[in-house]
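Asker: Build me a model:
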Amino acid sequence: MIASVLLLQRDSVLMKLSLMLILIGSGSTHNQCDGENLSCGPNQPLIRFPFQLVKEMKEPCSYPRLCLSCTEKNETMLLLPTIKLQVIDINYQRKGIFLTEPENCFSNKFMQIINFVQSYQFESLYYEPHNLSIFNCTSAGHRYLRYRADSYSQDLVSCPIFISDSLDSVLKLDLTSCTKMFDIPSPIGFTDGYPLYLKWFKPNCSECEAKGKRCKWKTNNDTEGDIECFECTRKRIHVSKSLIFATTGHIRDSYTFAF
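Answerer: Sure thing, here's the model as predicted:
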């Protein structure tokens, strides 16, 4: 009987301590490791350095920071100064990001994308500069090009200007009914209707990762893109004897809890 009473008292103490620690943890500030497994939802890319998750344009985000936000449909969006691009995937090992235009119309945002690539020193899958061909498909006679029949297909009615790599085959792309307008040089090579694949080289966290550490910006307002290494340690909350006594009415050894 006495053993049962002692057991109940011990369980009551542990329950009170657990509740107290939950309240302490929920009111504490986030540490550097809190955002290591963020994402916008199932089947969405993980969001970690050098990207940061923000609430639309309400939070400042300028070079060198790369800001992502979540839509109401749990889609991941890359926030640029004047446009948004949907993030399909992020390969942190290869430092690559796959992007698409939400309305499958890259031509409407072509110059903003080029400015972003040049400002943030991104590179496309092709390392050398490319020439892009610009087509007017207003008189194409059909809504979609026959070579594509998926969710990335460009709607030629709402977006009649089609961009392709100048090396791509007009026949293969089904552009024979479109009118070629001109060629332009571009630091990236891509074709409308396909995700845009870009690689970043800065910031480079390889040295930190080789030491088993993480990367972070040196300062919150750093505009040079300087980074530093840090060790990702779990938060620890130390509960003293006096706090345990005040909460439970019993004196126990002090505890340290990791979060």
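Asker: drop to CA atoms for contacts and neighbour counts, all remaining ones
Answerer: OK.
Asker: Please enumerate the strands of the stretch 1-150 of the chain.
Answerer: For the stretch 1-150 of the chain, applying DSSP state E, counting those that start in this stretch gives strands covering 51-53, 66-70, 76-79, 84-91, 96-100, 122-124, 130-136.
Asker: possible to save those strands as JSON lines with distance to residue 108 and mean neighbour count?
Answerer: Below are the strands of the stretch 1-150 of the chain laid out as JSON lines (distance: least, CA to CA, whole Å; neighbours: other CA atoms under 10 Å):
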{"stretch": "strand 51-53", "distance to residue 108": "25", "mean neighbour count": "17"}
{"stretch": "strand 66-70", "distance to residue 108": "21", "mean neighbour count": "21"}
{"stretch": "strand 76-79", "distance to residue 108": "16", "mean neighbour count": "22"}
{"stretch": "strand 84-91", "distance to residue 108": "12", "mean neighbour count": "19"}
{"stretch": "strand 96-100", "distance to residue 108": "12", "mean neighbour count": "20"}
{"stretch": "strand 122-124", "distance to residue 108": "19", "mean neighbour count": "20"}
{"stretch": "strand 130-136", "distance to residue 108": "12", "mean neighbour count": "19"}
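Asker: Now the second one, please; I'll put the structures next to each other:
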Amino acid sequence: MHILVITPTIFSLLMIFFIHRTQSAGICPSFSCNHPRKYFPIHFPFRVPRNQSKRCGYPRFDLSCSSDRETCLRLPSSPSEPLVIKEIDYADQIVWVSDPNGCVPKRVMNLNLTGSPYMSGPYSVEYTLLSCSGPVDPTQLPAGSSVVRCLSEQDFTAVLTFEKEAEEKLVNLKGQCHVTKRVVAPLWWRGLAYGVYPMDMSDVLIQLRWELPGCGDCVVRGGSCGFIGDSGLDVGCFLLGGNGLSPSYIPGLPRSAKYGLILGAGMPGLLFMIGLSFYLSSRVRAYNQSRNHANAESSSTITPQPIILTLGLDDPTIESYPKTVLGESKRLPKLSDGTCPICLSEYQPKETLRAIPDCNHYFHVECIDEWLRMNATCPLCRNSPQKSSENGS
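Answerer: Prediction:
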């Protein structure tokens, strides 16, 4: 009888304790703007401030939902012009965005990522925008170039080229085309990796990526990434099944009402379990009170333990990767272009480059060393040289 009297009170306290610990561990429910034709979950490091708590997202990763339920991203450099998110790859930490006005080339001409957690995606290359007099038939353009309808007018056509040879052909075409601007931009479209170019570049996508927080490996392992504790920016990987004790977000209700709904929904089953545990505990306490009191206390406070991931490589491993000093020709084996994919600067003679084993992708030594200290994969192909060397040994 004594157990039945105290059980509801203890049950309520334990439920609030578990909920608090689970929330503080960074396990938050996902959210979606619920676009009728495109659904994808929004979860850590992203959050929608109007619908999710502050600890559900990393600083500067705030998103918003538009009136037509599109998921939007605002860059600090252009706060009045949001970009529309088309897809998020949480494993590779890449986000694809488009221009709501349907003119991505216009946006990338003045794209400024300063103050944001994003950087250009791995396919960022230099493009040349040309203005050609009169209408231009896109099927007659040289390979490696496309028209930009959204930037064209009745008396001229905007053309975007991806190759120097195409630019030279257009400029030498009876003086009809002249260069307007050159820009390094992270443009992306399906077929880019296979050399298939769209006839109109107006509505392609912008590919952005982020490095911190580094949750890609956690996602691959099937874990949930989130903050550790109630404060600070330490991030952990929680390998849990289902949603645990994380409460779903209920808009428009105060915190006490949410807890009331959660307690009411789970009370019957959990009340029985806690009553049973108290019964067993009282029987065992008569045999060995001090030892089993400690066991009962530890069993009632089990919480998910975060696994802190070490994602980068150590300096000896990095130094083992081959270096190459460029000569005057600046030629390298299997080098796709003369630009470092990380800092986007052209290679110069006498510079020292480092290659990633197996894939043989080259980068400035200082660029790739800093990258590998935080990531164990190649920035271009996501190959893991560490795993390759371990498998081969």
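Asker: Select, out of the strands of the stretch 1-150 of structure 1, the one closest to residue 193 of structure 1.
Answerer: Closest approach to residue 193 of structure 1 among these (CA to CA): strand 96-100, 8.5 Å.
Asker: What angle do strand 84-91 and that closest one make with each other?
Answerer: Taking axes from the mean of the first three to the mean of the last three CA atoms, to 10 degrees, one finds strand 96-100 of structure 1 and strand 84-91 inclined to each other by 150 degrees.
Asker: Report the mean deviation for strand 96-100 of structure 1 after fitting onto structure 2.
Answerer: On superposition with structure 2, the mean distance recorded for strand 96-100 of structure 1 (mean CA distance after the TM-score superposition for structure 1) is 1.3 Å.
Asker: counting contacts, what elements does that strand pack onto?
Answerer: strand 84-91, strand 196-200 (3 or more CA pairs under 8 Å, 6 or more residues apart in numbering; DSSP states H and E).
Asker: so where is the first one in structure 2?
Answerer: Right, the one you point to is strand 84-91 of structure 1. Mapping strand 84-91 of structure 1 onto structure 2 (TM-score structural alignment) gives residues 82-89.
Asker: returning to what we had before: reformat the helices and strands packed on strand 96-100 of structure 1 as TSV; add distance to residue 106 of structure 1.
Answerer: Converted to TSV, those look like this (distance: least, CA to CA, whole Å):
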stretch	distance to residue 106 of structure 1
strand 84-91	9
strand 196-200	9
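Asker: So for residue 135 of structure 1, which of those strands sits nearest?
Answerer: strand 196-200 (18.4 Å).
Asker: by contact count, what packs against that closest one?
Answerer: Other helices and strands packing on strand 196-200 of structure 1, by 3+ CA pairs under 8 Å, 6+ apart, are strand 96-100, strand 122-124.
Asker: what's the residue most central in space within structure 2 in contact with, if anything?
Answerer: When CA atoms, centre = their mean is applied to structure 2, the residue found nearest the centroid is residue 93 (3.0 Å). With contact taken as CA atoms under 8 Å, 6 or more residues apart in numbering, residue 93 of structure 2 is in contact with 209-211, 215-216.
Asker: Tell me which of those residues persist in structure 1.
Answerer: With both residues aligned by TM-score structural alignment, their matches' CA atoms under 8 Å, the contacts of the contacts of residue 93 of structure 2 that structure 1 also has are 209-211.
Asker: Now a ChimeraX select for only the buried ones of these.
Answerer: Entered in ChimeraX, the line below selects the buried ones among those, by 16 or more other CA atoms under 10 Å:
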select :209,210,211
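Asker: how about the kept ones among the contacts of residue 93 of structure 2 in CSV, adding distance to residue 59 of structure 2?
Answerer: Shown next, in CSV, are those (distance: CA to CA, whole Å):
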residue, distance to residue 59 of structure 2
209, 15
210, 13
211, 13
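Asker: where do the helices sit along the stretch 151-300 of structure 2?
Answerer: Along the stretch 151-300 of structure 2, counting by DSSP state H, counting those that start in this stretch, helices occupy 164-171, 216-220, 255-287, 289-299.
Asker: can you map out the strands along the stretch 151-259 of structure 1?
Answerer: With DSSP E, counting those that start in this stretch as the criterion, the stretch 151-259 of structure 1 has strands spanning 161-165, 179-186, 196-200, 214-217, 227-230, 236-239, 255-258.
Asker: Can you check which of the helices of the stretch 151-300 of structure 2 gets nearest to residue 67 of structure 2?
Answerer: Of all these, helix 255-287 sits nearest to residue 67 of structure 2, with 26.6 Å by CA to CA.
Asker: looking at it, residue 115 of structure 2 is touching residue 76, isn't it?
Answerer: Yes - if you go by CA atoms under 8 Å, residue 115 of structure 2 and residue 76 touch, sitting 6.1 Å apart.
Asker: More neighbours: those two, which one.
Answerer: Between residue 115 of structure 2 and residue 76, residue 76 has the larger neighbour count (other CA atoms under 10 Å), namely 15 against 10.
Asker: Can you tell me how far the more buried one is from residue 61 of structure 2?
Answerer: Using CA to CA, to the nearest Å, residue 76 of structure 2 is found at 11 Å from residue 61 of structure 2.
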